[in-house]
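Undergrad: Please work out how this folds:
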Amino acid sequence: MRDIVLLAAAYLLGSVPFGLLIARVQGGVDLRRVGSGNIGATNVLRAVGRGAAALTLLGDMGKGAAAVGLGRWLEVSPAVLALIALAAVAGHLFPMFGGFRGGKGVATTLGVVLAAMPA
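TA: Below is the predicted model of the structure:
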């Protein structure tokens, strides 16, 4: 049961559309309607600027790292940790909070990989 809750939490965490939120707050822009239409840091850079893109990159990496970090902290099995990582990236690709249209998952995957590396 705990593992299922962790998978759902990882997906929900991955679903937070940092690029969409930051671009809307800082630039008044709906990223889905400008540039590439992608909600990732590169489109934020084009549409809003470097500061907003940096925040987006950190947010997207952070949500992947946070999901894996939680799994490591709770000492889940390696298989469950891999599923948590996939759930976080899937949340970014198909975000519940963004109409299931997300980014490419590069920054979130980077966060997952960095957090999954042995200390």
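
Undergrad: okay, CA-based contacts and neighbour counts for the rest of this
TA: Noted.

Undergrad: Quick check: next helix or strand after the lengthiest helix in the chain?
TA: The residue-count maximum for a helix in the chain (DSSP state H) belongs to helix 50-73. Where DSSP states H and E defines the elements, the next helix or strand beyond helix 50-73 is helix 78-93.

Undergrad: Please generate a structure for the following sequence too, so the two can be compared:
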Amino acid sequence: MAETLSWALSGPSGAVALLLGYLLGSIPFGIVLTRLTGGVDPRGIGSGNIGATNVLRTGNKKLAAATLAGDMLKGTVAVLLAGALLGGRNAALVAALGAFLGHVFPVWLRFKGGKGVATYLGVLIGLNVLVALAFAGIWLLTAKLSRYSSLSALVASLLVPLIFWLAAGDLPAAGLMALLTLLLWFMHRENIARLLAGREGRIGQKG
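TA: Coordinates of the predicted model:
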């Protein structure tokens, strides 16, 4: 995986793919949509996160769904555009990395972004729809059993690299998703602490 990304980043197309992914990933849909609709800024409630789960805590289900769709699509579009215009699979992988980094460290918000789950899923859709469906299925099952969004994301993301490796036989994608999973877990470090302490907010819980 490191060799693949190193090769892809060595030329202008790799740099463009990374930048394209980053700029698309850095669009903060949770902020943009709440401002356009006059909704509550999600940074002031719950976990303070800009993602769909925290937008849902404002009580606006439609806005939360729109935020989820936007955060997913920017990852998918980044992967597909880079793959089509900048050099195939290698460029797509680099753009996927850029999109995820853009979401969690957006320049527009002083590098304080979301935790990456929706963009992670969007990247998966662009790379392999079947693996994306597996992620969604694992997330939904864990969410149904636990009612914890964060735990669902942690469990599902942990299995994605293994699915790419063992089921899809795609080692470069497995390596990339292992890296993104580590970043996703890092972004959820406070959630992990709250889960262990029994203080994590459940899905649909306001405030």
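
Undergrad: ok so, going back, can you check which part of structure 2 the longest helix of structure 1 sits on?
TA: The alignment of helix 50-73 of structure 1 onto structure 2 (TM-score structural alignment) covers residues 61-84.

Undergrad: what about the matching stretch, distance to the chain center?
TA: A distance of 9 Å separates the centroid of the chain from that of stretch 61-84 of structure 2, by CA atoms, centre = their mean, to the nearest Å.

Undergrad: and it, how far from structure 1 on average?
TA: Taken against structure 1, stretch 61-84 of structure 2 registers an average deviation of 0.6 Å after superposition, with mean CA distance after the TM-score superposition for structure 1.

Undergrad: Outside of that stretch itself, list whatever touches it.
TA: The list of residues contacting stretch 61-84 of structure 2 from outside it, by CA atoms under 8 Å, 6 or more residues apart in numbering, reads 17, 20-21, 24-25, 27-30, 33-34, 51-56, 88-93, 95-96, 99-100, 118-127.

Undergrad: Look up the closest residue to residue 32 of structure 1, ignoring the ones flanking it.
TA: Excluding the flanking residues, the one nearest residue 32 of structure 1 by CA to CA, 6 or more residues apart in numbering is residue 38, at 6.0 Å.

Undergrad: three-state assignment of that neighbour?
TA: When classified by DSSP: H, G, I helix; E, B strand; the rest coil, residue 38 of structure 1 comes out as coil.

Undergrad: That one contacts residue 103, doesn't it?
TA: Yes: counting by CA atoms under 8 Å, residue 38 of structure 1 touches residue 103, with 5.5 Å between them.

Undergrad: Of those two, give the one with the bigger neighbour count.
TA: Set residue 38 of structure 1 next to residue 103 and count neighbours by other CA atoms under 10 Å: residue 103 wins out with 26 against 19.
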